[in-house]
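Novice: Need the 3D shape of this:
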Amino acid sequence: MGRTSHQLSIGVDLHKTQFTVCGLKADGEILHEGIYPCTHEGYDAFASWIHEAQEKHGLSAVLAVEATGNARYFKNFMENEGFRGKIINTLKFKVVVESVNKTDKRDARVIATFLAKDFIPESHLCSQYEEDLRRLLKTRSQLVKTIVGLKNNIHGMMLSYGIVTKPSQFQSKKGRQQLRNELEAHTEFNVAAAGVLDCILKVLEDTSASLKEVEQELERYVEKDDAVAILRTIPGVGLVTSSTIRAWTADIDRFDRYKEYASYCGLVPYLKESNDVTYLGHITKRGPKELRTAMVQVVMGMLRMREKNPNWIFYQRYGYWKSTKGSGKAIVACARKMSRVIYCMLKNKEGFNPENMNPERNYSSERLSKVS
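Specialist: Okay, here's the model as predicted:
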């Protein structure tokens, strides 16, 4: 939206316990600067001032706030009061971060100034549904990392006694009891070590039970999600990967082209062009790393099922890239191609069609020998 003479531009420097504001008119006049607590009383007092300023000066308020942990709540609260809000893309707005004299008051004023000139780069704010889905996935990821750490701790402790353990021993009560028995039968048996082992195993059992509960909740949460159902039609893609793509993709319609979606995933190369020289570097890795990781996992899942359909163009591309650039770059290149497939699937609301992987349908034999 372009700037108007009737706009009240309000910059907000939002923190955990308080927020600093600066209200500017279109001519640059500062109407208000203040600090409010991050409480219902503070939000109400700030909203009351905006209502008074709009009525007194005949202005329409627009707020801009940097993306923080409580930016969603702040934006929703202000929009419920009838004010428009913008979330700042901090990756493209370095004026505040790189400021030499950095204070909350100055930051709020800078944000308001750029908002008044319509120079604020906006960031997409996902829905509450997607936010909760991301929270479930992050919780699951943390539990998995905890379980891996606990198992590695046991492996290391048992190895220090000369006992080689297997991952399968953690899967059942019988296997865990076998670990205790092997430790107790050791010639250098230590009561303290047995106590540590029992403690770790107990935490491991509790964490594994929590992980199972989270995965069940995740299954229920996305049960009626059409996008997740579409993504799960891809060979090798399960609940977690499909839910991750759904959570961090959000609304696919905000991308006009598949290249924009690939760029959002961070799977496109850096481009530097000067005079008649063009340089393509490594992938940008911009955007959610969870989404980028999920794309790689899609590729890995499909590669595990390679023997079922070895003639797919996807596998031929991978084979060519692997022979010329190595497996790592080949996987990333395939992940970018899969981002296009996923974009089309979500855009058209269609499941995975194996016929589209037929080389004879889309590619000539000459082109297949030189996949790029």
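Novice: Could you use CA atoms for every contact and neighbour count after this?
Specialist: Noted.
Novice: Dead centre of the chain: give me the residue that sits there.
Specialist: Central residue of the chain (Cα atoms, centre = their mean): Pro288, 3.8 Å from the mean position.
Novice: Identify the residue nearest that one in space, chain neighbours excluded?
Specialist: Of all residues not flanking Pro288 in the chain, Cys265 sits nearest, at 6.5 Å (Cα to Cα, 6 or more residues apart in numbering).
Novice: compare with the first, here's sequence two:
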Amino acid sequence: MGTATLIGIDLGKHYFFLHAQDRHGHEVWHKKATRTQLLTVLANCPASTVAMEACAGAHWLARKLQAFGHQVRLIAPQFVRPFVKGNKTDFADAEAICEAAARPAMRFVALKTPEQQTLLALHRVREALVAERTATANQIHGFLLEFGVSLPVGTLAITRLPALLDSPAVTLPPRLISLLLRLHRRYGLLSEEIAQLDSELKRQLDEDEAGRRLLTIPGIGPITASCLLAMAGDMHGFKRGRDFAASLGLVPRQHSTGGRPTLLGITKRGDKHLRSLLVQGARAVMQRAPRRTDALGIWLRSLMQRRHSNVVACALANKMARIVWAILAKGGEYRAHPATA
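Specialist: Sure, this is the predicted structure:
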């Protein structure tokens, strides 16, 4: 056990599978351990490099192992899969993690702090509540359409539902009215919970100096800025802004061969929620593009004349992601450049 320099761990809920290699890449030992046994085994191991897939519980375990003196490397699961030899087993996965971690050009996932994980949990709960509220609104619209009642699009129509049901012009079965009122109360409760989470996220953002600097970027509000701080991690892990934009899936896919480059649609890799927030923010900037007199406004209006609005939104979201990288990696805040003559 003393000669192991690289340890790969296949994470599980109750059991963990370890594969240890020496500095030449030869297997030294492998074993299966419970959660309690895992910490005991690694606490007694000499300081080495420990590699894991970036999945559930990986960031917590990584912080524990760093306290033991180990150097921890987290790898995205899709980068480990090509190194699995033969049939997929737990020990084969642990060996593949070691092989992937030993590659000089391997890209690793930045370790998240407990504060970042807590912030990310708030965003995930908010995202689920918004989806549930949308489903409730769709149910209300659908049930009313079954009886020939068409509500306007938007939240205002849902809030005015009780007044509509009391109108003599609307004749609905009493049980359906009772059900619709129950859905209306559920919609209101979900809206209150979302508003409370929004207030909590804004309060945490006000206490973060980097978050306040992100708010200076056009198209980035409190929710997007908070999500960026929770997801981005250490921006110094990206060499340049385009690398960060590529990690969010805001660059074209390539299918190039024979020296002839072919660009396809955007890759849509990375976090879907964060990418959608950036695209929505870009659309908000596009709506106000005619009133912008800076260099960004001129570039945006020129692009909107030549490309589809969806292409413009993704291009602007890509630019916003690069600005985010520059602000978090180099400091400062966004300042609009004046238009050149």
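Novice: Quantify their similarity with the TM-score.
Specialist: Once superposed, chain against chain, the TM-score is 0.87 (TM-score structural alignment, normalised by the length of structure 2); 338 aligned residues with a Cα RMSD of 2.7 Å.
Novice: about what we covered before: what's the distance between the alignment partner in structure 2 of the residue nearest to the centre of structure 1 and Ser150 of structure 2?
Specialist: Using TM-score structural alignment, the partner of Pro288 of structure 1 in structure 2 is Asp271. For Asp271 of structure 2, the distance to Ser150 of structure 2 (Cα to Cα, to the nearest Å) stands at 36 Å.
Novice: now Glu193 of structure 2
Specialist: Using Cα to Cα, Glu193 of structure 2 is found at 27 Å from Ser150 of structure 2.
Novice: Those two: who's more crowded?
Specialist: Glu193 (15 against 12; other Cα atoms under 10 Å).
Novice: Give me the aligned partner of that one over in structure 1.
Specialist: Checking with TM-score structural alignment, Glu193 of structure 2 has Ser210 as its match.
Novice: Show the contacting residues for that match.
Specialist: Leu143 (Cα atoms under 8 Å, 6 or more residues apart in numbering).
Novice: same deal with Ile35 of structure 1?
Specialist: Here Ile35 of structure 1 is in contact with Gln18, Phe19, Thr20, Val21 (criterion: Cα under 8 Å, 6+ apart).
Novice: Does it belong to a helix, a strand or coil?
Specialist: Recorded secondary structure, Ile35 of structure 1: strand (DSSP: H, G, I helix; E, B strand; the rest coil).
Novice: rewinding a little: can you verify my assumption that the match of Pro288 of structure 1 contacts Ala246?
Specialist: No: the pair Asp271 of structure 2 and Ala246 does not pass the contact test of Cα atoms under 8 Å, sitting 11.2 Å apart.
Novice: re earlier: isn't there a helix covering the match of Glu193 of structure 2?
Specialist: Yes: with three-state DSSP as the criterion, Ser210 of structure 1 is part of a helix.
Novice: got the buried residues for stretch 20-38 of structure 1?
Specialist: Using 16 or more other Cα atoms under 10 Å as the test for burial, stretch 20-38 of structure 1 gives 20-26, 30, 33, 35-38.
Novice: need the helices for the stretch 1-150 of structure 1, in chain order.
Specialist: Applying DSSP state H, counting those that start in this stretch to the stretch 1-150 of structure 1 gives helices spanning 40-57, 71-80, 104-116, 128-160.
Novice: Same list, the ones you listed, but as a markdown table with distance to Ser274 of structure 1 and mean neighbour count please.
Specialist: Shown next, in a markdown table, are the helices of the stretch 1-150 of structure 1 (distance: least, Cα to Cα, whole Å; neighbours: other Cα atoms under 10 Å):
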| stretch | distance to Ser274 of structure 1 | mean neighbour count |
| --- | --- | --- |
| helix 40-57 | 47 | 14 |
| helix 71-80 | 39 | 16 |
| helix 104-116 | 29 | 23 |
| helix 128-160 | 40 | 16 |
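Novice: export those helices to TSV and tack on distance to Ile342 of structure 1?
Specialist: What follows is the helices of the stretch 1-150 of structure 1, written out as TSV (distance: least, Cα to Cα, whole Å):
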stretch	distance to Ile342 of structure 1
helix 40-57	41
helix 71-80	28
helix 104-116	36
helix 128-160	18
